[in-house]
Structure formats: structure tokens, C-alpha cells
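Colleague: Fold the stuff below for me.
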Amino acid sequence: MKLVIVTGMSGAGKTIALKMLEDLGFYCVDNLPISLVDKFSQLAAVGGEIKQAALGIDIRSGEELNQLEAILKGWKDTGLDYQVLFLDANDGTLIKRYKETRRSHPLAGAGRLDKGIEKERLKLAFLKKDADFIIDTSQLLTRELRQELEKIFLKDQDFNNMFITILSFGFKYGIPEDADLVFDVRFLPNPYYVEDLRPLTGEDQVIRDFVMQGGTGQAFLDKLYDLIDFLLPNYIREGKNQLVVAVGCTGGKHRSVAMANALYGHLSGHKTYGIKIEHRDIDKDNKRK
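Modeller: This is a model prediction of the structure:
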């Protein structure tokens, strides 16, 4: 029997992940008392009818949660086939989700949300440290979370706990606050000053050709690819699981879109990384007119 422990921060998407795993054929149980976890694994293995199961375990287990570390160590010693999936999100995202749903954090009590989240991170640190898969849902849509779970548990692809967002933007609208790496491509030829090209975007081939003229664009991309290919495995080695690469031009409509698309195309060949692309400001000039 294959067993997955689904855990992580409150508000990071564990309930949704369990429902998705159920759709993938897992027998799912949420919030099972820790005292019954080991017994469940034994009964499920003996019965033979359950081929794959997922247990949702989190901070709701209270003081019993401390017992889970010993249980997992025992499973490892006996060779039980289990994996730990940890769902995470940054503090700002978790706070926003709690405020939107008007739910109270299980450790916040009458205090502030951020203090409850801080306590929860400390109590779950041992699970995140030994997790087989860490998915940061801060930037993920529901369908993108499903794709990552399918990649791990259905398609059996390699997974390096890294999800990359390629983001184009316009400097005049501000640098994205969540950007980890920012690249300024305002040195490239600007289609905005060509009247026939101005209404188009970096999604159009004629814009891409214009931006790439003269060879400077390709030289930049070659250096960018080399840098990103060097950084990714090193980020993963240091435990980073969420990377936002922002590419900016003046308005976020032409040059940044073309370069971001090129970088996305380059990274799409790496099946070990989750990846998506967003064009934050591509339509803003039209909306302002």
C-alpha cells in the first residue's frame, strides 16, 4: 500500500489537495487522531483492498502532533512505503486567505493571526524538514495545484519542490512585490514608437521579431538562460520552493512579454520544475485610454 501524509500550514490548501487526491484514486481520511494513525496503516496494509491512501494531519491534532515524529521514524525503520506532502504559503498569503474567509486560526485564539502562524510553523517544522514534496501555493491557482499533484502521484514524474512563475510587468506600474529576480529589458528596441506596432503585444510574432532585431535580444536571452539554469539547482539545494522571475519594460506590453515568453519556452523543457507564466500589465495601456 502507498501512503501519503498530507500536511502543512492552515490555509495553504490541504483540504483541496485531499479532495484532488481522492479524485486520483486515493482513499482519504482527514484529521485522524494521531493515536490511530499507526493502527490505520496496519489495518489498511493487511486488508489489501486499499492500494493507496492519504491522511490529512495538521495542527488540529493538538499536543498529539508531537507523537507523529516517532511514528514516522518507526515506519521508516520497518520500510513502510509512505511519503509526506507539505503544503505551504507565505505569511502574507495565509493572512489574506484567513481574512477573506473570516475563519480564526487554530493557534491564534484571541490574538493576532501572524502570531498564530508563527507558532504553527514551529510546530510543523519537523514535518517540513523531512517532507518528500513541498508545494508553495502562494501563487498557485486550483488547477495548477492539481497539475502539480498529478505530476507527483499520477504521472510519477521527478519533482524537485520548485514552482517557477515567469512574470512580465511594466516599470511604470511598479515592480512586483513578490519578485525574487528582476530583469530590466528597457535596453531593447521599443515597438511603442512604431505606430503600426503600438497596438500589438509581445504575444505577436511581429513584435518578437522587432525586439530581437540586431542580435542584442538573443545575446541577452543566452546569458539569461545560462544564469537561470545555474541558479535553479542551487536554489533547490538550499530548500527554496517558490521562485518569481520578473521581466520588466516600460509598459509591460511589448518587450517584457516577448522576453518572458522566451524564458518560459526555455524552462518548459525542464519537466522537474512546475512553471507558469503571467503578463501582469499587458492590457493596462488599453484600459487607461
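Colleague: Please count neighbours and contacts with C-alpha atoms only from this point.
Modeller: Noted.
Colleague: what comes up buried for stretch 229-236?
Modeller: Across stretch 229-236, burial judged by 16 or more other C-alpha atoms under 10 Å covers Leu232.
Colleague: what's the distance between it and the middle of its chain?
Modeller: In terms of C-alpha atoms, centre = their mean, to the nearest Å, the centre of stretch 229-236 is found 16 Å from the chain centre.
Colleague: structure for this one too, so we can compare:
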Amino acid sequence: MDKPKIQMVIITGLSGAGKTHAVRALEDLGFFCVDNLPPNLLPKFGELIVQSKGKINKVALVIDIRGGEFFGTLSDGLHNLGAQGIECEILFLEASDETLIRRYKESRRRHPLSDSSRIFDGIKLERQMLTDLRGQANKIIDTTDLSSQQLKAQVIELFGKDEQSKRMRITVMSFGYKYGTPRDADLLMDVRFLPNPFYDPNLRPLTGNDEPVQEFVLSSPTTRLFLRKYYSLLRFLIPHYIKEGKTHLVIGIGCTGGKHRSVTLANRLAAALAKQEYAVTVKHRDIEKDRGGNERA
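Modeller: All right, here's what the predicted structure looks like:
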């Protein structure tokens, strides 16, 4: 008889980035959840899950720097889980320094790594400690601009659909460089080299969701050639990401203001990728900013 398949999600990341909200969302999805499990207990915990003989087949564990001196054993613990046949994904949560500082001040809690009164010192040290772990993560969520409900929705989107979760999930995100690059993007493409609708007064107040802007952007031979070449590159890359165990890919498409060129191209790329039977979501991060049209888009 085949062993029951066990899905395990390790929730980790920066303190104050929303790990508690994420684990609550997974608990609502039927995951067996444990907060602040010491990493050196992972192998024993895995044994208990296997011994349940399928009664517990979805598990979410919050493991972070609160584990203190035991945190350094996480890599060995993850390796032992693989040897036990437990499928393990790492969900890494992060946010900007400014956001984390604001959240700590609002909660009036001390950062676990801050020996002094400066919260920033603890955040800086924690980022350094988590650099390698972030690189191993299957999924990364930047919670800087997310409410607790929006974070919950993203977690449910990633883990709540059993059949779709077997496919690569792709988020194509348009953004404006003047507002900063998305921190959770795996791939970034700068399309500011393409003709800009901003300089047409009739197109300036519109967005890449409007047909006149789409016609302007896509009428350029350079745009059409870029789309073909970049889509060809993505078709080459994505299967290799899947082979390496990645299940969620965030593709950032950026122009100056995030309203015209990036929106048009993000929509086109998402539609093309969806035809490949990937689970594709389109997000336009900055489309509603500066609607007065005073900045180049």
C-alpha cells in the first residue's frame, strides 16, 4: 500500500511580517498547525505525522528566530523530513523596514533580536540571519501593503485549491518604478524602453486596460518583437523552475508609473501563459496612483 501523501508548509520570515495571520488562514483550510516549533524537533514531529497513517496529512509549522540557538538546525531538520517522504514547502513572509517598525510601535512589543531600544537593529540582524532561508523559499509574500484580510486571501489562493496547487502558480504584476520594485518578484522586466502613451494627451488619463492605450503600445514593432522574445524566454524558464520545486512565480513588468505600458504587457503575457495551463493571476499594483496624469507612465 502506498504511503499517504503528507503536505507540510513551513511558515517563516521576518518578525512582524504576518506569520500569525498566515498560519490562521492555513488552520481555516484544515491544516494541523503548530506555532514556534523548535527546528531540532522537526524529525521527531515528522515521525509522529507519518505514524498517524494519513489522519494528519496537511501540516503548517511556524518556525522563526524565536527558536533561538536551535534555529540553526532548521536546514538539517528539513533534510530529515525529505528522507521521511514528507513534501515540504517554505512560505517566507517579509515587509519593508518602515512597515515592520510601524507595526512594532503600534503593538508596543519588543523585537526578539533587539537588545537595545532600536527596533531597526533587530530587523537588520534578522534579515541577515534569514538570507539563506529566503533563498530556499518556494513562496514569498511581501506584506508591506497588505491588510490581514488580503494576506489571508493570498494564502488561501496559494494553498486552498488542491488540484490547482499541483500546477505552477504565476502572478504577473505590473508596477511603476517610481514607486519601487515589488519585493516579492522573482523576475523583473523594465519596459520603459517602449513608446510611451503618456505623451499623447488623449491617452494620458487612460490605462493599459483601455483599448486605445493597448492599440498604441502594441502598434510598435519593437513591442511586438519584445513580447515574442520574452514569452519565449518564459516558456523556457518556467519548466526549469518547476523542476527545481518552485510552485509560485512572480513576474514583475515595470514602466515609469505603472499605468500604461506595464499594464498592457502584463495583461498580454498573463493571457498567453494561461493558455499553457498554468494558474495565472494578474495584479496591477500602481494603476490607481496619480490618476491625474501628472507623471510619466
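Colleague: Once they're superposed, tell me the TM-score.
Modeller: Here the TM-score for the pair of chains, by TM-score structural alignment, normalised by the length of the first structure, is 0.70; 272 aligned residues with a C-alpha RMSD of 4.1 Å.
Colleague: count of residues packed around the equivalent of Gln214 of the second structure over in the first structure?
Modeller: Taking TM-score structural alignment, Gln214 of the second structure has Arg208 as its aligned residue in the first structure. Using other C-alpha atoms under 10 Å, Arg208 of the first structure has 21 neighbouring residues.
Colleague: for Arg208 of the first structure, what are its contacts?
Modeller: 202, 255, 258 (C-alpha atoms under 8 Å, 6 or more residues apart in numbering).
Colleague: Just give me the mean distance for the host helix or strand of it relative to the second structure.
Modeller: Using DSSP states H and E, the element containing Arg208 of the first structure is helix 205-212. Taken over the aligned residues, the distance from helix 205-212 of the first structure to the second structure averages 3.6 Å (mean C-alpha distance after the TM-score superposition for the first structure).
Colleague: Could I get the full set of helices for the first structure?
Modeller: With helices called from DSSP state H, the first structure shows them at 14-23, 34-47, 68-78, 91-101, 113-129, 142-153, 205-212, 216-237, 255-267, 284-288.
Colleague: any idea how far the last one is from the chain center?
Modeller: What it means is helix 284-288 of the first structure. Per C-alpha atoms, centre = their mean, the displacement of helix 284-288 of the first structure from the mean C-alpha position of its chain is 29 Å.
Colleague: again with the longest one
Modeller: The gap between the average C-alpha position of helix 216-237 of the first structure and the chain average comes to 20 Å, counting by C-alpha atoms, centre = their mean.
Colleague: cool, and the third one?
Modeller: Relative to its parent chain, helix 68-78 of the first structure has a centroid offset of 28 Å by C-alpha atoms, centre = their mean.
Colleague: Give me the buried positions along that helix.
Modeller: 68, 72.
Colleague: Pipe the helices of the first structure into a markdown table and attach distance to Val247 of the first structure per row.
Modeller: Formatted as a markdown table, the helices of the first structure follow (distance: least, C-alpha to C-alpha, whole Å):
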| stretch | distance to Val247 of the first structure |
| --- | --- |
| helix 14-23 | 31 |
| helix 34-47 | 46 |
| helix 68-78 | 42 |
| helix 91-101 | 22 |
| helix 113-129 | 31 |
| helix 142-153 | 22 |
| helix 205-212 | 14 |
| helix 216-237 | 11 |
| helix 255-267 | 5 |
| helix 284-288 | 16 |
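Colleague: Most tightly packed of those helices?
Modeller: helix 255-267 (a mean of 23; mean count of other C-alpha atoms under 10 Å).
Colleague: other SSEs contacting that one?
Modeller: Counting contacts by 3 or more C-alpha pairs under 8 Å, 6 or more residues apart in numbering; DSSP states H and E, helix 255-267 of the first structure packs against strand 163-170, helix 205-212, helix 216-237, strand 242-249, strand 274-279.
Colleague: Which among the ones you listed is found nearest to Leu21 of the first structure?
Modeller: strand 274-279 (18.0 Å; C-alpha to C-alpha).
Colleague: export the helices and strands packed on helix 255-267 of the first structure to a markdown table and tack on distance to Gly116 of the first structure?
Modeller: Below are those laid out as a markdown table (distance: least, C-alpha to C-alpha, whole Å):
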| stretch | distance to Gly116 of the first structure |
| --- | --- |
| strand 163-170 | 26 |
| helix 205-212 | 48 |
| helix 216-237 | 28 |
| strand 242-249 | 23 |
| strand 274-279 | 30 |
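Colleague: So which of those is nearest Ile50 of the first structure?
Modeller: Set against Ile50 of the first structure and scored by C-alpha to C-alpha, those come closest in strand 274-279, at 29.4 Å.
Colleague: quick one: contacts for Glu47 of the second structure?
Modeller: Residues in contact with Glu47 of the second structure (C-alpha under 8 Å, 6+ apart) are Gln84.
Colleague: residue in the first structure matching it?
Modeller: Matched across to the first structure, Glu47 of the second structure falls on Gln42, judged by TM-score structural alignment.
Colleague: what do we get in the first structure for Tyr179 of the second structure?
Modeller: Match for Tyr179 of the second structure (TM-score structural alignment): Pro176.
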